[in-house]
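Colleague: fold the following.
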Amino acid sequence: DFRPGTPDLSLFPRSAWAAAQRSVLARLPHRALGYPDPRGLPELREALAGMLARRRGVVADPERLVVCSGVAQASTLLGFVLRARGLRTVGVEDPGSPEHGRLFASTGMETVWLPLDGEGLRPEPLAASGVRAVVVTPSHQFPSGIGWSAGRRAALLDWARAVDGYVLEDDYDGDFRYDRAPVGALQGLDPERVVYAGSVSKSLAPGLRLGWTLVPEELLDEVVERKRTMDLGNPVLDQAVLAEFVTRGGYDRQLRRCQRAYRERRDALLAALAEHLPGTGVSGIAAGLHVIARVPA
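Modeller: Modelled structure (predicted):
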């Protein structure tokens, strides 16, 4: 399957997940099956906050973590909140994921495409755009595969403070680094300006529809209320199973398993390109589930 960003679903840890399900069903109190806190189960928010602080360097207060169905829902939650605050436009990376623009358009916001270079979002077009919100993928930019430089990360946060704006950090491929230690999440540098979003879609399976967003204090109540009116919260049993899985080390083991598998496949692809298409230029190989290959004419 050569579709970019598509996980190998055969890597889903069926036995370990089933064991976590049995454990949860044996001990979950009846009261936990009622309407949940729209932010998510407290035990899952605690588990995710600890894991994200340790693995991604985020400032992870469980009270400001909202469990959602993935980055897509995190984007729409933020879009509705910003639209209600009077914002009309959102900046997205160019080139970037068309899905970001579509999601914010569904909330009534218009998209402004902002150019990138080899270091990240270019500061001058951003400053001239007039937007006060942007969506970025700094860990492994889609589709170029670059990791943003420290200078561009700092410049983006300086811009957000100057315009009283917000950054949605889609931590795309943040868990999968192959040749060096992962770069910490942007949110860890300014948790009051960065809304951080991630999910288990690549580490476990997209069909689980489980993700999270860490929200600045100023936006938290509005995001939680929007989540409440949108769906009353995510399914309790799935949340409890993920909490069990994270707390007992299953999630870390799964990430290591995926890392090994995807690194081996990346290496095999690079070797095949070198053998069969010599002269092919390849970028974005240090992380993630896709590379950019420029085949010679």
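Colleague: contacts, neighbours, all on C-alpha from now
Modeller: Noted.
Colleague: my guess is residue 81 meets residue 222, correct?
Modeller: Yes - between residue 81 and residue 222 there is a contact under CA atoms under 8 Å: 6.3 Å.
Colleague: let's see this one next, to set against the first:
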Amino acid sequence: MPWSTWSMNDWATRGERTADYDLLLDLPAARAAAGGGARAGLERALREAVRDGRLSPGTRLPSSRVLAGDLGLARNTVADAYAQLVAEGWLTARQGSGTTVAPRPAAVPGRAERAPVRRTPVAPVELVPDNATGLPYSLWPGSPDLSSFPRAAWSAAARRALAAAPNEAFGYTDPRGRPELRAALSTYLARVRGVRTDPEHLMICTGYVQGVGLLARALYGRGARRIAVEALGFPDTRTLLRTAGLETVPLDVDGDGARVDRLDGSAQAVLLTPAHQFPTGVPLSPGRRTAVTGWARSTGAVILEDDYDGEFRYDRQPVGALQGLAPGHVVYAGTASKSLAPGLRLAWLALPPHLLDAVVREKRMADHHSPVLDQLTLAEFIGSGAYDRHVRRMRLHYRARRDRLVAALAEHAPHVRVSGIAAGLHAVLELPPETGPLQALVDRAHALGLALSGLPVYGAPTAHAPTSLVIGYATPPDHAFSGALSRLCEVLSPG
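Modeller: All right, here's what the predicted structure looks like:
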């Protein structure tokens, strides 16, 4: 479905920061339902976001100026919509404090009921792609620009979090993770990704790999034996699923994402990257999103949604989380590894109530709970708005890098077709047949000191798929990016 959000213009032309945030709004659908009027559509979209809990009480909304600019509306239209919702009691506005979601005495309709947690206890499996080549330059995908980690802002958040932490935070805590972080994530994921959950059904994991392992073992313990996976994807994930006892069934990937039409009753679960298929970069089409959630409802199967880089989009409207369409059948998996750094070892699962107890038991057996201090810091980082500001800044940074990559290839290797670049941190370079064997090209890059990744690393492409490279343009630090690009162009240049 089409979604609208405001863009990443939190860095003004002189470098100033604003306090505005990302928000996922189904504005086109709301305008259609409201009869096509811009103001009525915005009012309806905001009202629905508050009503269904994606915007929780106290959530601050962007200024009318920023929201108007990012949505392409007149500022008066946004201001009038805000004023109407304030008059209706959905929002509150105070001079100097901005516009926020009003408190509500009643529980949010549609939120999952609190499920009892049985605190009972399989060791985590941590698998890392082998991209440690020792070469001075790397365009290997899967990592952000580590040199851009927000050290000062993170350090300030850590000091505030440590000062405010209750004494009990330093003891053995809930296997699901600290309540401060689960509450902050519940609000953030609803606002930015359209995830429908609450803090009780969120679990903090020591990385995405641990989260997948916990869920896989829980599914196996409940009788699942087969899980469908995209034929192209992170190879370690398939290994991890098999280690948990699950047989992996490949699903072909095309221009509309995974071929979910080929799912049947033989698989009890499916793992998808619907917002930005890894590594092809295509989103799961609206028809297939509807089809796979319908399949899960009719069969009782579970969908694991890997939203590994859903916050980074550039040339298209953001795709809301699949979980929002079927919260009772989708496990949403998110991570700070791409938005911040993999070294934090912070990821999260939004779990349907019927899976919560089983996954909590697995987490307790694995390590009881994830480290506390970074959880508290991330909660403070999100709550203060620093996380939104960092993500928006990095969008601009990665988009500029992507544009440099595309421009360099257009100049030096125009025969190479670039795809999968509307979102995310990597691109797919489709090479013409005359390029020759892919391994020879990778070896030539290695001789120049550049690490490259070919598409076959991530699975078996279809018989007619072109020879392709998967280029992680986020990976190099700033000082190495130009050198990596020049070596790539040298490798790909004709002759």
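Colleague: tell me the SS of the counterpart of residue 311 of the second structure in the first structure?
Modeller: When the first structure is aligned by TM-score structural alignment, residue 311 of the second structure is paired with residue 175. Using DSSP: H, G, I helix; E, B strand; the rest coil, the secondary structure recorded for residue 175 of the first structure is coil.
Colleague: for residue 175 of the first structure, list the residues it contacts.
Modeller: Each residue near residue 175 of the first structure by CA atoms under 8 Å, 6 or more residues apart in numbering is listed here: 182, 255, 288.
Colleague: neighbours of the last one, how many?
Modeller: Spelled out, that is residue 288 of the first structure. 27 (other CA atoms under 10 Å).
Colleague: need the counterpart of it in the second structure.
Modeller: Under TM-score structural alignment, residue 288 of the first structure pairs with residue 424 in the second structure.
Colleague: would you reformat the contacts of residue 175 of the first structure as CSV and include secondary structure and distance to residue 63 of the first structure?
Modeller: Listed next are these as CSV, based on DSSP: H, G, I helix; E, B strand; the rest coil; distance: CA to CA, whole Å:
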residue, secondary structure, distance to residue 63 of the first structure
182, coil, 26
255, helix, 25
288, coil, 30
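Colleague: hey, where'd the helices end up in the stretch 151-300 of the second structure?
Modeller: Remark: helices of the stretch 151-300 of the second structure, listed N- to C-terminal, are 151-164, 179-193, 208-221, 235-243, 286-299; assignment by DSSP state H, counting those that start in this stretch.
Colleague: what angle sits between the longest one and helix 151-164?
Modeller: Orientation check (axes from the mean of the first three to the mean of the last three CA atoms, to 10 degrees): helix 179-193 of the second structure against helix 151-164 gives 140 degrees.
Colleague: helix 179-193 of the second structure packs against which elements?
Modeller: Counting contacts by 3 or more CA pairs under 8 Å, 6 or more residues apart in numbering; DSSP states H and E, the secondary-structure elements packed against helix 179-193 of the second structure are strand 202-205, helix 372-383.
Colleague: for these, which one sits closest to residue 363 of the second structure?
Modeller: Checking these against residue 363 of the second structure by CA to CA gives strand 202-205 as the closest, at 8.0 Å.
Colleague: please name every helix or strand in contact with the closest one.
Modeller: For strand 202-205 of the second structure, where contacts count as 3+ CA pairs under 8 Å, 6+ apart, the packed elements are helix 179-193, strand 347-350.
Colleague: mind checking which of those is nearest residue 450 of the second structure?
Modeller: That would be, of these and by CA to CA, strand 347-350, which comes in at 30.0 Å.
Colleague: what range in the first structure matches that closest one?
Modeller: The alignment of strand 347-350 of the second structure onto the first structure (TM-score structural alignment) covers residues 211-214.
Colleague: same question for stretch 192-207 of the second structure.
Modeller: Using TM-score structural alignment, stretch 192-207 of the second structure lines up with residues 55-70 of the first structure.
Colleague: and that stretch, how far apart are its ends?
Modeller: Counting by CA to CA, to the nearest Å, you get 18 Å between the two ends of stretch 55-70 of the first structure.
Colleague: what's the answer for stretch 194-202 of the second structure, then?
Modeller: One end of stretch 194-202 of the second structure to the other measures 15 Å (CA to CA).
Colleague: likewise for stretch 158-178 of the second structure?
Modeller: Counting by CA to CA: the opening and closing residues of stretch 158-178 of the second structure are 15 Å apart.
Colleague: state the span of the first structure onto which it is aligned.
Modeller: Going by TM-score structural alignment, stretch 158-178 of the second structure sits over residues 21-41 in the first structure.
Colleague: which parts of that stretch are buried?
Modeller: Under the neighbour-count criterion of 16 or more other CA atoms under 10 Å, stretch 21-41 of the first structure has 21, 24, 36, 37, 38, 39, 40, 41 buried.
Colleague: and for stretch 282-297 of the first structure?
Modeller: Going by neighbour count (16+ other CA under 10 Å), the buried part of stretch 282-297 of the first structure is 284, 285, 286, 287, 288, 289, 290, 291.
Colleague: same check, this time on stretch 288-304 of the second structure
Modeller: The neighbour-count criterion (16+ other CA under 10 Å) identifies 288, 289, 292, 293, 295, 296, 301, 302, 303, 304 as the buried residues of stretch 288-304 of the second structure.
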